[in-house]
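Trainee: dropping the sequence and predicted coords here.
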Amino acid sequence: MLCSTCRLRPPVTDDGRCLLCAGPAGQPPVPPAPAFVAPQQYLRSPDGLAKAVVVLLAAVAVADLFAVAAGLNVRRVLGDGLDNGFATYDEAEVTLADDLYAGAGALQVLMTLATAVVFIIWFRRVRLNAEVFDPGAQPMGAGWAVGAWFVPFANLVLPRRIAGGIWAASARTDPDGSRSTVPATVMNLWWGAWVCSLIASRYTSQQYWKAEEPQEVIDAAGLLMATDALDLVAAVFAVLFVRKLTRMQGERAALGVYPLTVRPVSGRAH
């Protein structure tokens, strides 16, 4: 049975009204009771996807380390040749170094694409859960959790905006009904490192492919190595972000009660 006036809270008076509807003006305010318990089908655990993302991010980090090692090898081989005027030039060694570097780059692309696919699926999952936790905290529709990544230039801003809404909605609710604030340091570090890595990668790749002279190749390889190191750092922060947000959603879901403003997930763009 629910309150005869608001139809939201259990009745406590003889005439069937709840405390908030029946209490006199001078009565101490009573925190509003949770008005909606989300049906189980509206929430889906992101744990499995999060574990897959973490494993793939670890593979990205390994590929970055391999690329750094291959870059060092290219610089060593070309540097030795420059030191002696290529008097002892070994074409086979140079070819092997170049092939290893190309292989490292191909491995990075493969791991990055696989990680991106699973990460976006996980991102959409936590966004749909956030719709249940607090739809009012979401700045954009659920469909943008996927689409925002593919909008040129805007993909440097929009996914972070969406992540902010997910982060806010996934914070635990305090006993008094207010939303607790969770520092977004990990999320900001992940996003900043990823954007810097993306921009730096595009620039340094162009420099490497334009390089023709041995010294130009050495310099460009050094820039690529720095970018690979930055990408590795971004992968580490991404792991921390994924694990933190997934844990936050698990804790939030364990509370079992959600705001009255919840709308079915199927009512928004997917």
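Mentor: Cool, got the structure. Numbering: from 1, shown residues only.
Trainee: please count neighbours and contacts with C-alpha atoms only from this point.
Mentor: OK.
Trainee: the closest residue to Tyr208 other than its chain neighbours: which element?
Mentor: The shortest distance from Tyr208 to any non-neighbouring residue, by Cα to Cα, 6 or more residues apart in numbering, is to Ala220 (4.8 Å). Using DSSP states H and E, Ala220 falls within helix 214-255.
Trainee: here's the one I want to compare it with:
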Amino acid sequence: MSTPTSPGHEAGARQQSSAHQPQGWFAAPPSGPPLDRSFRTLGTALTVLIGLVGLLELVQLAGGIRMLRLLGEVGSGREGLDSDLDAADRLTLQILVPCLLLLLAAGICWLVWQHRLASSARVDRRAVRRSPGWHVGSWFIPVVNLWFPFQNVSDLDRGLGHFSDRDRRPPLVAWWVLWLLGLAVTRVSSATSSMADTRLEAGQVEDAVSLMSTSVTMDLVGTILGAVSAILAILVVRNLTERATRPADTPWTSPHTHVRADPGTPGTKGTTGTTGGAVG
């Protein structure tokens, strides 16, 4: 049975307890055992693939800037401009193919990673709205894939247990918003490029060049958005992977933790207790 203590003693006990709390304590205990080393390896492979996609997008950015500069010279009569435009177009296609292949590999790896995490006992099932199958399938259903994948990853974040305010949380909202914006800009750019081809076939060269310049400019914006969203995606994957593979005996503190004095030990200011049964 605890005895009342003075406010000064209780404040000192809180200070002492706070000093011994490890960085990265859980505000709720992990739901189950951590995932094994292979999941950490999978997460590392996924971040590498996403990083390579981001690097190729930066190369595409340089090619797009060169193409935009060349389009600005159309009508100037400069000798060799046509060959330069053809070379820039070929370079864009040469970069696009490996970029798409890497994007496909990263997408497959992401689906495996997300399915494994959604299937694991480490995630609190009460925080997950959908089955592991839906975590994969929702990426392929039109309209639904604009929102469900974000909800699913957010559920995994919540199901792994929230960290304290001292720890970084994954940038889920920023990642998803930039990802959607990048896709939208790319779609509009593709439609504008098709309009430019139609005008060119009709002999409306000036309109075609103008539309082409607009398309390339939008491509540049989409590439920048894609590169930034790739960086944020890496942060999301690293955050969730680290938390999912964290050892089960990692200390955590309940949000309901309170400090009471230990009357039996002289010189001891207090011990930590919790209404929810803190594990230390």
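Mentor: Structure received. Computed from a predicted structure; not experimentally measured.
Trainee: tell me which residue of structure 2 lines up with Tyr203 of structure 1.
Mentor: The pairwise alignment with structure 2 assigns Tyr203 of structure 1 to Val188, based on TM-score structural alignment.
Trainee: so which helix or strand takes in its match?
Mentor: Using DSSP H and E, Val188 of structure 2 maps to helix 172-201.
Trainee: could you do Val74 of structure 2 as well?
Mentor: Using DSSP H and E, Val74 of structure 2 falls outside every helix and strand.
Trainee: aligned counterpart of it in structure 1, please.
Mentor: By TM-score structural alignment, Val74 of structure 2 lines up with Gly81.
Trainee: OK, contacts around that match?
Mentor: Contacts for Gly81 of structure 1 (Cα atoms under 8 Å, 6 or more residues apart in numbering) come out as Ala87, Thr88, Tyr89.
Trainee: next one: Leu245 of structure 1
Mentor: So Leu245 of structure 1 contacts Trp167, Ser170 (Cα under 8 Å, 6+ apart).
Trainee: state the distance from it to Asn129 of structure 1.
Mentor: For Leu245 of structure 1, the distance to Asn129 of structure 1 (Cα to Cα, to the nearest Å) stands at 11 Å.
Trainee: using neighbour counts, trim the contacts of Gly81 of structure 1 to the buried set.
Mentor: Among the contacts of Gly81 of structure 1, none counts as buried by neighbour count (16 or more other Cα atoms under 10 Å).
Trainee: can you name the residues that contact the match of Tyr203 of structure 1?
Mentor: Under the criterion of Cα under 8 Å, 6+ apart, the neighbours of Val188 of structure 2 are Ser215, Met218.
Trainee: how much space between it and Leu211 of structure 2?
Mentor: Per Cα to Cα, Val188 of structure 2 is found 12 Å from Leu211 of structure 2.
Trainee: over to Ser190 of structure 2?
Mentor: Using Cα to Cα, Ser190 of structure 2 is found at 11 Å from Leu211 of structure 2.
Trainee: the more surrounded of the two?
Mentor: Neighbours were counted for Ser190 of structure 2 and for Leu211 using other Cα atoms under 10 Å; Leu211 has more, 21 against 17.
Trainee: can you give me the buried ones in the helix or strand encompassing Asp89 of structure 2?
Mentor: Per DSSP H and E: Asp89 of structure 2 is located in helix 81-119. For helix 81-119 of structure 2, the neighbour count (16+ other Cα under 10 Å) marks 81, 85, 88, 92, 96, 99, 102-103, 106-107, 109-118 as buried.
Trainee: how about the most centrally placed residue in structure 2, nearest residue that isn't a chain neighbour?
Mentor: Of all residues in structure 2, the one closest to the mean position by Cα atoms, centre = their mean is Ala233, 2.5 Å from it. With sequence-adjacent residues excluded and distances taken as Cα to Cα, 6+ apart, Ala233 of structure 2 is closest to Trp175, at 6.1 Å.
Trainee: swap in Asp231 of structure 1?
Mentor: Asp231 of structure 1's closest residue in space is Ser197 (Cα to Cα, 6+ apart), at 5.4 Å.
Trainee: hang on, isn't Phe241 of structure 1 packed against Thr185?
Mentor: No. Contact criterion Cα atoms under 8 Å: Phe241 of structure 1 and Thr185 do not qualify, at 9.2 Å.
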